[in-house]
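Visitor: Below: sequence and its predicted model.
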Amino acid sequence: MTNSNAMRFNIAFILWCALFLLLGGAGLAGLSAVGRLPAPPVTATNCIDEKFKFMHDTEIRNPGLIAVGSSVTWRNLDFSVFAEHYGGDVEPLNAAPCFLYVNQTAFYTDFLLDNMPSVKSVMSVFSMRDFSACAASPTEFFRPEDAKGYVFDKDPAWHLYLKNFRPVSFARDVVDLPGMRSGKDASASMVMDPYGSGPFTLPKPEIREDFQLDATCLDHLSAMSEDLSRRGIDFIVVLLPQMPAWRDAYDPGGVRDAEFRREVSRRLDPTRTVLIDAQQGLHLSNDQFTDHAHLQWRSVPLLMRYLISQLDKSELSLSHAGADQAGGGPDHAL
């Protein structure tokens, strides 16, 4: 009798599990059909998962240059300007998601480079915000094994919805993501251009919060720079100009900002690094920013043209052929 009860329990358990999987799969398929299915939950943050989804879907499979970092990188690069200048010599991909600090950017970059042998150059756009909380932020913010098959092998990712299911955030994303993906929710837009960049425009600039420089982040930058040099990959570091209103509110005279820029320059391995401090060449007004970390999208081409002018002065070659022939990278910083 006991064995019979156990058998019935096991059969019922298997049937309920099968029913749960069947209903779950049908629910995910239904949400996908109406455009409300969130990206597979590789992380707990929708804008990071949306970038993994873009990487899964994009046809740019062998980039020569990848951009990595937080939304400071994601929203402040327009690679169509690169295409106008360099033509087909550069195949860039903006792989930057959002919210990352430098330690997390270094971890993410290692993951990408381990799976992208075509990459010759890495570009990051930084503001002080990227260097403000490394000690308090987990470096390994996702499991590489969860992302590898989905991003690089284009494997289906239905299992991730079950493995990493978070009901509250999932339900919220079902409601909110359509407006974010379409750009109707301008304050949290998830729109991405063909290169993976995230155009961002706000009607009125916002000063937002203050933050302090975390020396731990500088240590992670040093390690990242040294690792890229060991890999034979050029590192293009771009420092965003300071928003005047943020400076006036939190950093009168720009003392902390100047220290931040000095420390970044000091921590970079000079062997294969080009440092472009856009503060030196661009003098932007408050209305050209959305906030301290992002430019209005209409102002991004100004930054891009300045980057191109400085890259053209350097010894770095962004073309696939040029990078292969050059052997060594640039050994100076701008």
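Guide: Now that the structure is in, tell me what you want to look at. Numbers count the residues shown, from 1 in each chain.

Visitor: From here on, just use CA atoms for contacts and neighbour counts.
Guide: OK.

Visitor: In terms of secondary structure, what does the longest helix along the chain contact?
Guide: Across the chain, the longest stretch assigned as helix under DSSP state H is helix 2-33. If you count contacts as 3 or more Cα pairs under 8 Å, 6 or more residues apart in numbering; DSSP states H and E, helix 2-33 packs onto no helix or strand.

Visitor: The structure to be compared is supplied as follows:
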Amino acid sequence: MRSYILSAAAGMVLMAGALAAAFTAAAAIWPDKMPPPAISGSIATDEKLKYLRDRGREPVDVLAIGSSITWKHLDGAPFDGRVGNFVNGGTAYLQVHEIRTFTRFYLDLYPRISQVVMLSALPDYGTCAGEGRIMDLEDAASYVRGRMPEAWFYMRYFAPLRYVLQARRRSERLKPYDAFGYWLDRHGTTPSMLPTEVGYDLRYDEIALDPACLEALDGLNRDLTARGVTFTLVMTPVAPRYSDLHPATTRATERIESFARSRGIRLIDFFGDPSFEDADFWDAFHMQWPAARRLSREVADTLL
């Protein structure tokens, strides 16, 4: 019996070693095909963690944080040469309480951060139930800092079917400016464009505002204030056609802005800005890259 247990244990160790070697070899031979370890439940977040790992230990002074509203819209170029190191830390699908969690992760990872800016819109405030846990933050930090070999994370987050499916399409999803891809520029932004011939689709129905998200926004502001970090909330434009179809959007956004002001949060308001037209958007809330670059310049000028 004892020899059977030892043989089984040895077999498991050998199998784990073989798998780790296979992952290491695959990442070395096909670096553009091999997806990052599945540390979070979101491909976009895993790609952001890989970007941070590849970036190394270069410090961050100005951090952009948020959902895809930040991830796809804030160009780092207007910040170059005007502040220290800028990183767009936004990623997809986050709600405000999850953004608060992710911000704590960044602050612990980059203690030199002095300013945080969050581009935001109503989809960030739809539901904020629970604690906002998006991944194991210690594992994520260990991965970003390179404290363990990458193969260790592939083994810990063993998801072979997910890796195979991602690998088959990864080169396609890393094409620059793909509206639904994950390519990241040097600042961590994913610029996006949707060809006009594809057609214009709002993609969003009516969104209700969850009051718990306002409390999460207040908590994020208190976290940053306690650390001596300047926080700026930017409410982004919305496609006029969407606002016309869903007037409750205006009331909900005004409620967010009023709440932010009541809590002393610095606010830059582009909601309802007439200089942004339907043609500047590829859905109700996401802008074509030229419009996003224009927005970024205005945000940078106001901040700096």
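Guide: Looks like it arrived, so ask away. The structure displayed is predicted, hence computed values, not measured ones.

Visitor: returning to that earlier point: following the longest helix of the first structure, which helix or strand shows up next?
Guide: helix 46-57 (DSSP states H and E).

Visitor: Show me what that following helix is in contact with.
Guide: 38-43, 95-98, 147, 150-152, 154, 173, 190, 196 (Cα atoms under 8 Å, 6 or more residues apart in numbering).

Visitor: Pull out the buried residues from these.
Guide: 38-43, 95-98, 147, 150-152, 173, 190, 196 (16 or more other Cα atoms under 10 Å).

Visitor: aligned partner of residue 250 of the first structure in the second structure?
Guide: Mapped onto the second structure by TM-score structural alignment, residue 250 of the first structure lines up with residue 246.

Visitor: From residue 96 of the second structure, how far off is its match?
Guide: Relative to residue 96 of the second structure, residue 246 of the second structure is positioned 22 Å away (Cα to Cα, to the nearest Å).

Visitor: So those two - more neighbours on which side?
Guide: residue 96 (27 against 14; other Cα atoms under 10 Å).

Visitor: quick one, what contacts the more buried one?
Guide: The contact partners of residue 96 of the second structure, by Cα under 8 Å, 6+ apart, come to 66, 124-125, 128, 213-214, 216-217.

Visitor: if I line the two up, what does it land on in the first structure?
Guide: So residue 96 of the second structure corresponds to residue 102, using TM-score structural alignment.

Visitor: which residues sit against stretch 23-38 of the first structure?
Guide: Outside stretch 23-38 of the first structure, the residues touching it (Cα under 8 Å, 6+ apart) are 46, 50, 158, 170, 173-175, 177-178.

Visitor: Show me what the helix or strand hosting residue 151 of the second structure is packed up against.
Guide: In the assignment (DSSP H and E), residue 151 of the second structure maps to helix 150-156. Secondary-structure packing of helix 150-156 of the second structure (3+ Cα pairs under 8 Å, 6+ apart): helix 2-29.

Visitor: Of all the residues in the helix it packs on, which ones are buried?
Guide: The neighbour-count check on helix 2-29 of the second structure (16+ other Cα under 10 Å) flags 19-20, 23-24, 26-27 as buried.

Visitor: May I have the secondary structure class of the aligned residue in the second structure for residue 265 of the first structure?
Guide: Taking TM-score structural alignment, residue 265 of the first structure has residue 261 as its aligned residue in the second structure. Following DSSP: H, G, I helix; E, B strand; the rest coil, residue 261 of the second structure is assigned to helix.

Visitor: how close does residue 261 of the second structure sit to residue 286 of the second structure?
Guide: For residue 261 of the second structure, the distance to residue 286 of the second structure equals 25 Å [Cα to Cα].

Visitor: Looking at those two now, which is surrounded by more residues?
Guide: When neighbours are counted by other Cα under 10 Å, residue 286 comes out ahead of the other of residue 261 of the second structure and residue 286, with 25 against 12.

Visitor: how about residue 8 of the second structure, what's its match in the first structure?
Guide: Per TM-score structural alignment, residue 8 of the second structure is aligned with residue 13.

Visitor: what do you get for residue 213 of the second structure?
Guide: That one, residue 213 of the second structure, aligns with residue 217 by TM-score structural alignment.

Visitor: ok, that match - how many residues close by?
Guide: Neighbours around residue 217 of the first structure, by other Cα under 10 Å: 21.

Visitor: how far away is it from residue 325 of the first structure?
Guide: Residue 217 of the first structure sits 34 Å away from residue 325 of the first structure, going by Cα to Cα.

Visitor: again, but for residue 14 of the first structure
Guide: Remark: distance between residue 14 of the first structure and residue 325 of the first structure (Cα to Cα) = 60 Å.

Visitor: Going along the chain, name the helices of the stretch 51-200 of the second structure.
Guide: In the stretch 51-200 of the second structure, the helices defined using DSSP state H, counting those that start in this stretch lie at 68-71, 96-109, 137-144, 150-156, 160-173.

Visitor: Need the winner for burial among those helices.
Guide: Stretch with highest mean neighbour count among these: helix 68-71 (a mean of 26; mean count of other Cα atoms under 10 Å).

Visitor: which bit of the first structure covers that helix?
Guide: Mapped onto the first structure using TM-score structural alignment, helix 68-71 of the second structure spans residues 71-74.

Visitor: what distance separates the matching stretch from the centre of its chain?
Guide: Mean-position distance between stretch 71-74 of the first structure and its chain equals 6 Å (Cα atoms, centre = their mean, to the nearest Å).
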